[in-house]
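Visitor: Sequence and predicted structure below; questions after.
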Amino acid sequence: MLIHTLIQYLESHRRLVVPQLGTFIVKEPGRSVVFSELLKRDDGVLRGLLRAEGMGELEAAGEIDRFVFEIRHAVEHGSEYRLEGFGVMKPGPNATIAFVYEPQPASESPAQEPAAGKRQPLQPEKVAEAVKTAFTEPRVSTSAKMNPDPSVRGLRYGKPPKNTDAYRYVDRVPRRRADRFIWIAVIAALLAVAAIAFGLWRDAREKQAENEYIELPQAAELPSAASQPEQLE
């Protein structure tokens, strides 16, 4: 079903993105279609087309995931994956995916196809609605992509997302090493101020004691000087 949707959409449009796989680009309508792995970000168009054909959100996402998984699995094992009536996906240089455009010959009439393989053509109104919905519906957040619905989780491929729960702090902000140095500097400054204050206080006490020591002999000499004239008379 997805291949049929892909073929019909590219008959009247220039490109179609298959999420996490790449983009099919029409260079010459009916003659040349190329594939690029550089553009693989989900723009929602393919999912919207499948939904326009009657699929639900999860069913459409699962259909796309299965399609991508089957292609990658075949290419990674050196096999080809044939898109009936459209072309072949096969291993390319440097572990890439190559595409060879092989459209269905015009001599083959639709009457020769099995009845089970016949599908209703895409209606322009549904295609326009699907494209409009793809660009107006809200984007799926990163957290939703990392934790997909259980019904489609088994279809994901590639490396699992890294989990950083072990590095998260709970109930408090982690202390920085700079705070420790700040506290040490503050304590050192307080100790220095206390030492200076103690030195000034000790100097003042010594000076006061020295002044008191000097004043005592002078006070003792005054009575003796006053008694000497009386003894001479």
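Guide: Thanks, I have the structure now. Because the structure is a prediction, the values reported are computed rather than measured. Numbering: from 1, shown residues only.
Visitor: Going by C-alpha atoms from here, please, whenever you check contacts or count neighbours.
Guide: Fine.
Visitor: Can you list the buried residues in the longest strand belonging to the chain?
Guide: When the chain is parsed with DSSP state E, its longest strand is strand 22-28. Residues 22, 23, 24, 25, 26 are the ones in strand 22-28 that count as buried (16 or more other Cα atoms under 10 Å).
Visitor: Comparison target, given below:
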Amino acid sequence: MTGLSDKTILITGASSGIGEATARELAAAGAKLVIGARRIDRLRALAEALGPQVAAQELDVTNPQSFEAFVAAAEERFGRVDVLVNNAGVMPLSPLAALKRDEWTRMIDVNIHGVLNGIAAVLPRFVAQQGGHVVNVASIGAHLVVPTGAVYCATKYAVWAITEGLRQEHAEVRATIISPGVVATELGHDISDPEVAAGLQLWRANSLSPDAIARAIRYAVEQPDGVDVNEVIVRPSGSPM
């Protein structure tokens, strides 16, 4: 493995959960970071706590211009970008029969378009510099479907497919997909169905802490040139799914 002190890493959805844990893990490893999310106050507090090698930038992943500004801010601050961690995501689970079209649209916009916007912002730069790494955080839902999760799982399968396509199309770009099982985070806080929300709490009775996923991300990005960790699935021990 190699050190991270010479890498500039972008992390989306960094104001809480897996994104925040990843920022803490990679900052401790010496990486230079630009962390992004909509909750800028939380980001600034995190950046201040982690030190001068970490910068905060407000980011709406569904907005291509916002993502371009995010990447440009990293280049202005640190000179280049080496890794993008596409972590931002939403999970308002519901039965299909509930017809929550607005929630379906939101998941597609954040979970799929957000990832594509990130790739579009960094890919020309990675091609030009003949190197770069895209880490997309998906879910165990990229590999299985559960009731109330049809649309969410579909978005995460799409992330899996996009990541595999990127790997095949660009030998100079490393592509990794991280698929967490159940993790104790804010994900799902926007579930509007009380019964589904209660069910999520039961699922989380056996869950990982976000730092477990952060360590998996660090493992992938620390590999030396020529080594591409394509996929990591991380579940709680004893998980039935």
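Guide: Right, received. Where do you want to start? Just so you know, these numbers come straight off a predicted model, no measurement behind them.
Visitor: TM-score for these two?
Guide: With the length set by TM-score structural alignment, normalised by the length of the first structure, the two chains reach a TM-score of 0.22; 97 aligned residues with a Cα RMSD of 6.3 Å.
Visitor: which is the next helix or strand following the longest strand of the first structure?
Guide: For strand 22-28 of the first structure, the succeeding helix or strand toward the C-terminus, using DSSP states H and E, is strand 32-36.
Visitor: Tell me the helices and strands packed up against that next one.
Guide: Based on contacts counted as 3 or more Cα pairs under 8 Å, 6 or more residues apart in numbering; DSSP states H and E, the elements that strand 32-36 of the first structure packs against are strand 22-28, strand 97-101.
Visitor: Dump these into TSV; add distance to residue 57 of the first structure as well.
Guide: As requested, those are exported to TSV (distance: least, Cα to Cα, whole Å):
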stretch	distance to residue 57 of the first structure
strand 22-28	21
strand 97-101	28
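Visitor: For the second structure, which segments are assigned as helices?
Guide: Along the second structure, the stretches classed as helices by DSSP state H are 17-28, 40-50, 64-78, 101-107, 114-129, 150-169, 194-203, 210-222.
Visitor: longest single helix anywhere in the first structure?
Guide: Using DSSP H to define each element, the first structure has its longest helix at helix 177-232.
Visitor: follow-up on the earlier one: among the helices and strands packed on strand 32-36 of the first structure, which is nearest residue 185 of the first structure?
Guide: Among those, the nearest to residue 185 of the first structure by Cα to Cα is strand 22-28 (58.1 Å).
Visitor: The closest one vs strand 97-101, what angle?
Guide: Strand 22-28 of the first structure and strand 97-101 meet at an angle of 30 degrees, taking axes from the mean of the first three to the mean of the last three Cα atoms, to 10 degrees as the criterion.
Visitor: Specify the next element, helix or strand, located C-terminal of the helix or strand hosting residue 58 of the first structure.
Guide: Secondary structure assignment for residue 58 of the first structure, by DSSP H and E: helix 57-76. Secondary structure here is assigned by DSSP H and E; on that basis, the next helix or strand after helix 57-76 of the first structure toward the C-terminus is strand 81-83.
Visitor: Name the residues that touch that next one?
Guide: Counting by Cα atoms under 8 Å, 6 or more residues apart in numbering, the neighbours of strand 81-83 of the first structure from elsewhere in the structure are 3, 70, 71, 74, 75, 88, 89, 90.
Visitor: next structured bit after it?
Guide: Once strand 81-83 of the first structure ends, the next helix or strand along the chain (criterion: DSSP H and E) is strand 87-91.
Visitor: Test my guess that residue 127 of the second structure contacts residue 166.
Guide: No - between residue 127 of the second structure and residue 166 there is no contact, the gap being 11.8 Å when judged by Cα atoms under 8 Å.
Visitor: which of the two has more neighbours?
Guide: Of the pair residue 127 of the second structure and residue 166, residue 166 is the one with more neighbours under other Cα atoms under 10 Å, namely 17 against 14.
Visitor: For that one, give its distance to residue 159 of the second structure.
Guide: Spatial separation of residue 166 of the second structure from residue 159 of the second structure under the definition Cα to Cα, to the nearest Å is 11 Å.
Visitor: mind listing what residue 11 of the second structure touches?
Guide: Counting by Cα under 8 Å, 6+ apart, residue 11 of the second structure touches 19, 22, 23, 33, 34, 35, 36, 84, 85, 86, 87.
Visitor: Pick the most deeply packed of the helices of the second structure.
Guide: helix 17-28 (a mean of 23; mean count of other Cα atoms under 10 Å).
Visitor: Give me the helices and strands touching it, please.
Guide: Counting contacts by 3+ Cα pairs under 8 Å, 6+ apart, the secondary-structure elements packed against helix 17-28 of the second structure are strand 8-12, strand 32-37, helix 40-50, helix 210-222.
Visitor: Mind putting those into JSON lines with distance to residue 135 of the second structure?
Guide: Supplementary listing: those in JSON lines, determined by distance: least, Cα to Cα, whole Å:
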{"stretch": "strand 8-12", "distance to residue 135 of the second structure": "9"}
{"stretch": "strand 32-37", "distance to residue 135 of the second structure": "14"}
{"stretch": "helix 40-50", "distance to residue 135 of the second structure": "20"}
{"stretch": "helix 210-222", "distance to residue 135 of the second structure": "8"}
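Visitor: Relative to residue 102 of the second structure, which of the ones you listed is closest?
Guide: Of all those, the one in closest proximity to residue 102 of the second structure, counting by Cα to Cα, is strand 32-37 (21.1 Å).
Visitor: so what secondary structure elements neighbour that closest one?
Guide: Packed against strand 32-37 of the second structure by the contact rule (3+ Cα pairs under 8 Å, 6+ apart) you find strand 8-12, helix 17-28, helix 40-50, strand 54-58, helix 64-78.
Visitor: Of all these, which one is nearest residue 203 of the second structure?
Guide: Of all those, helix 17-28 sits nearest to residue 203 of the second structure, with 17.0 Å by Cα to Cα.
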